[in-house]
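S.K.: All I have is the shape, not the residue letters:
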């Protein structure tokens, strides 16, 4: 089976979030299930710098300039790169300018990307045939519309994968013509969306199957509270919606071999984690106290991630013996709030604004607990890294967080299966209570705490299960081969 994975970012070439991790790790797992994956990715500078390839197809004019499809291999991935300098040769973030605002031509950029995906899926690029297209998020979504309104002789199966429903690729309706779509597409059963057009809606309405990145999130997005304006469409197509829990790359994220850690370790020698905790305390300028309850966080500083809940709680946690190490960036107000917190509590709070992959690994391998207070979370990957690295997750009971972390309830503790702590999303009182439960166990019940750590490290967070589910789904929608 031949899969074209259409992703606007792929680790380790370019990454802004979890989509890149999925696009980078899933192909190897799918190969074990007999699925041969090629990944289509835009030709950002970082991607082009990492590849040497052969020209596959030339576009004299694609969204206002010449473009080339380049076939290449990099980071053990089979790639097709859309090299379009007028669209993608820009420094920094793939989606945002230096002012933090969306590039004003994003509709043209990712419309062209989707057009290339549809051409590849249609068999219009010589020598290539794909059985299934997997369209990741809105940036790839318009490919489903191109395939619908200009159907090829053999249309591939189409899967729309939602990593985050909040990002819907909404643009003015007048762009329909410039994007090469017919007027009939501007309709309720087309890509019209509250008077505008939505790239994500195109994928959701024309795909054969819709997947999300966790079972709980699949349920949430079909409700009015979680559907973000698309719940009616999703509920109406509920029979083709499913949640397949993400995995992580267990070779990249392996505490027994991770070069980013001061000391490697596994579940049989948890005592070795203490050296990583001490090293992390030094990196963040924290007091080197093995008895301090060191809480970590890595990610975007946004209200969606619930990060606004943490600064007000920190002073009382610090007074109770906690420390906090945070790596992330996002909303200016939250960046300032955490910087102020660090300034007010030297030796107890360390903050790094930005992102550093090695430091993210060091945090997972050195903190006692890892907090994720998301108001919604389609899947989440950092809590799975935490499980893998023996950092006990303290998570909101939402989306993939609820699916991956088993709350330390009396029953779960008695059964010996607990791996972390849950709290109600958006509730500072519930978060405070969960943190208090965790601190109390850490201080008074070291054996119970170590059991949580070992349970977490024994959790299967690999891609194997997800790959089996995806392979079965792809097989169900693979079209018959071309007739002779």
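M.R.: Structure's in. What do you need? Computed from a predicted model, the values in this text were never measured in an experiment.

S.K.: switch to C-alpha atoms for all contacts and neighbour counts from now on
M.R.: Will do.

S.K.: Report the contact partners of the closest residue to residue 43 other than its chain neighbours.
M.R.: In space, and not counting its chain neighbours, residue 43 is closest to residue 83: 4.5 Å by C-alpha to C-alpha, 6 or more residues apart in numbering. With contact set as C-alpha atoms under 8 Å, 6 or more residues apart in numbering, residue 83 has these partners: 42, 43, 44, 48, 67, 68, 69, 70.

S.K.: Where strands are concerned, which of the residues you listed count?
M.R.: Counted as lying in strands by DSSP state E, out of these, are 42, 67, 68, 69, 70.

S.K.: just the residues you listed now: which is nearest residue 159?
M.R.: residue 42 (19.5 Å; C-alpha to C-alpha).

S.K.: Which strand or helix spans residue 65?
M.R.: Residue 65 belongs to no helix or strand when assigned by DSSP states H and E.

S.K.: Give the burial count for the closest residue to it other than its chain neighbours, as a bare number.
M.R.: The spatially closest residue to residue 65, leaving aside those adjacent along the chain, is residue 86, at 6.3 Å (C-alpha to C-alpha, 6+ apart). Using other C-alpha atoms under 10 Å, residue 86 has 14 other residues around it.

S.K.: does residue 86 really touch residue 61, like I thought?
M.R.: No: contact criterion C-alpha atoms under 8 Å: residue 86 and residue 61 do not qualify, at 10.7 Å.

S.K.: In contact with residue 55, which residues?
M.R.: Shown in contact with residue 55 (C-alpha under 8 Å, 6+ apart): 68, 69, 70, 71.

S.K.: Next up, a structure to set beside the first:
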């Protein structure tokens, strides 16, 4: 099967969050399963720099008249085959300061509707045979940035070539790609596409809704999140549409790329380790405490937090509970950036207790690996979490996750209750009531278990053994792709 993966970012070339990790790992897993996978990416400078041997495939003229080139090259990954990569070379759209979505002042670019419509439109052109040497059977679009690909495919003229199937994956329903309705005329879609059964959303233009309405099959990144987004509480205004398409919606739990996240082989941590030889983790903790200026206390549980600093991530709970964590003898090491008030609040706490709290603003892949390699507990107290990769990295590295039991966090972490300790299924700590007391009780349970070293080691071993392989996830995606090639009519949204 020839499968085109379409996304705005991809690890290791460009990463702002978990989407990049999935976009980088899934094509490799599909190729390992014997499939032909390629990726389509916007030509951000970091992506153009990372794609080797890029050569022109076609000249493009966007529906609004902008010119671009489609290049084909390859992405080299250590220990894996190269990934063939199409890149849209459009410097006027993509060669800009800031991150892929915002300018240096953290304001969304005013023409984001064109920047990402071009990504979906180019995917649809490839589905119609733009590259005479390779035509996909499946176009798999990821998140709102690529969500117009299924819409362009649905309204494309039917030719003699076989019809490509479309799959749309929601990584986070809260980010929907909403624009003024006046921009619809630029997209080159027929008027019928802008309706209640299409891209129109309360008088606005919604890229996310386009993917949800027009893709043959829908997926999201955990089974629990697939159920949650069909409710008013988590549906972000799209729950009715998702319920109407429930028959084509599948929750597939994200996995972890073992080539990147594996403490036994990780070159980014100072001391490698595995379940048979855990001394490396103790040495990593000592090294990180020295690096960050934390007190060199081997027996102080080290809580690590690698996250965007937003209220959605439950970080106000961490702030509220920090006095209690420190009073019980713990330490906190944070890596992340986001809301200014959260950045300032955490920096203030670090300044007041520099031997117990470390805050590193920004993101560094190497620092993230060192935190997981050293940490005892990984904090992920999110208000909602479609899947979450942070807790999976914590599991792999024996840094027991402490999570709000929601979305993919509920699917991946088993609370250390008495019965789950006895059965050997416990892998971390979970709380149900999203508030200060629920979070504080989970923190107290973490300290209580840490004071029982034999039980701690048993839970840590269960966590590190938990399967999170891409082979299983890829097999589930192949089932979805097969269904997309033979779609059954679904009721109108």
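M.R.: Looks like it came in fine. Note that this is a predicted model, so its numbers are computed, not measured.

S.K.: Need the TM-score from the superposition.
M.R.: TM-score for the superposed chains, counting by TM-score structural alignment, normalised by the length of structure 1: 0.97, backed by 479 aligned residues with a C-alpha RMSD of 1.3 Å.

S.K.: the strands in the stretch 351-493 of structure 2, which residues?
M.R.: Using DSSP state E, counting those that start in this stretch, the strands found in the stretch 351-493 of structure 2 span residues 357-361, 377-380, 400-404, 429-431.

S.K.: ok, average deviation of the shortest one from structure 1?
M.R.: After superposition onto structure 1, strand 429-431 of structure 2 lies on average 0.5 Å away from the residues it aligns with, using mean C-alpha distance after the TM-score superposition for structure 1.

S.K.: Where does that strand end up in structure 1?
M.R.: Per TM-score structural alignment, the counterpart of strand 429-431 of structure 2 in structure 1 is residues 421-423.

S.K.: hang on, the earlier thing: any chance of TSV for the ones in strands among the contacts of residue 83 of structure 1, columns neighbour count?
M.R.: Putting these into TSV (neighbours: other C-alpha atoms under 10 Å) gives the following:
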residue	neighbour count
42	28
67	22
68	22
69	25
70	21
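
S.K.: Which of these lies at the shortest distance from residue 52 of structure 1?
M.R.: Among those, residue 70 lies closest to residue 52 of structure 1 (C-alpha to C-alpha), at 8.7 Å.

S.K.: list the contacts for residue 275 of structure 2?
M.R.: 461, 464 are the contacts of residue 275 of structure 2 under C-alpha under 8 Å, 6+ apart.

S.K.: one more time with 7 Å, if that's ok
M.R.: residue 461 (C-alpha atoms under 7 Å, 6 or more residues apart in numbering).

S.K.: What does it correspond to in structure 1?
M.R.: Residue pairing (TM-score structural alignment): residue 275 of structure 2 is matched to residue 267 of structure 1.

S.K.: What of residue 376 of structure 2?
M.R.: For residue 376 of structure 2, the residue aligned by TM-score structural alignment is residue 368.

S.K.: go on, residue 149 of structure 2?
M.R.: Under the alignment (TM-score structural alignment), residue 149 of structure 2 maps onto residue 143 of structure 1.

S.K.: Quick check: buried residues in the match of strand 429-431 of structure 2?
M.R.: The neighbour-count check on stretch 421-423 of structure 1 (16 or more other C-alpha atoms under 10 Å) flags 421, 422, 423 as buried.

S.K.: which among those residues gets closest to residue 341 of structure 1?
M.R.: Closest to residue 341 of structure 1, out of all of the buried residues of stretch 421-423 of structure 1 and judged by C-alpha to C-alpha, is residue 423, at 23.2 Å.

S.K.: any chance you could map the helices in the stretch 251-400 of structure 2?
M.R.: Taking DSSP state H, counting those that start in this stretch, the helices of the stretch 251-400 of structure 2 run over residues 279-292, 315-320, 322-327, 340-352, 365-374, 390-396.

S.K.: quick one: the third one to chain centroid distance?
M.R.: This means helix 322-327 of structure 2. Chain-centre distance of helix 322-327 of structure 2: 30 Å, with C-alpha atoms, centre = their mean, to the nearest Å.

S.K.: Thank you kindly, that will do.
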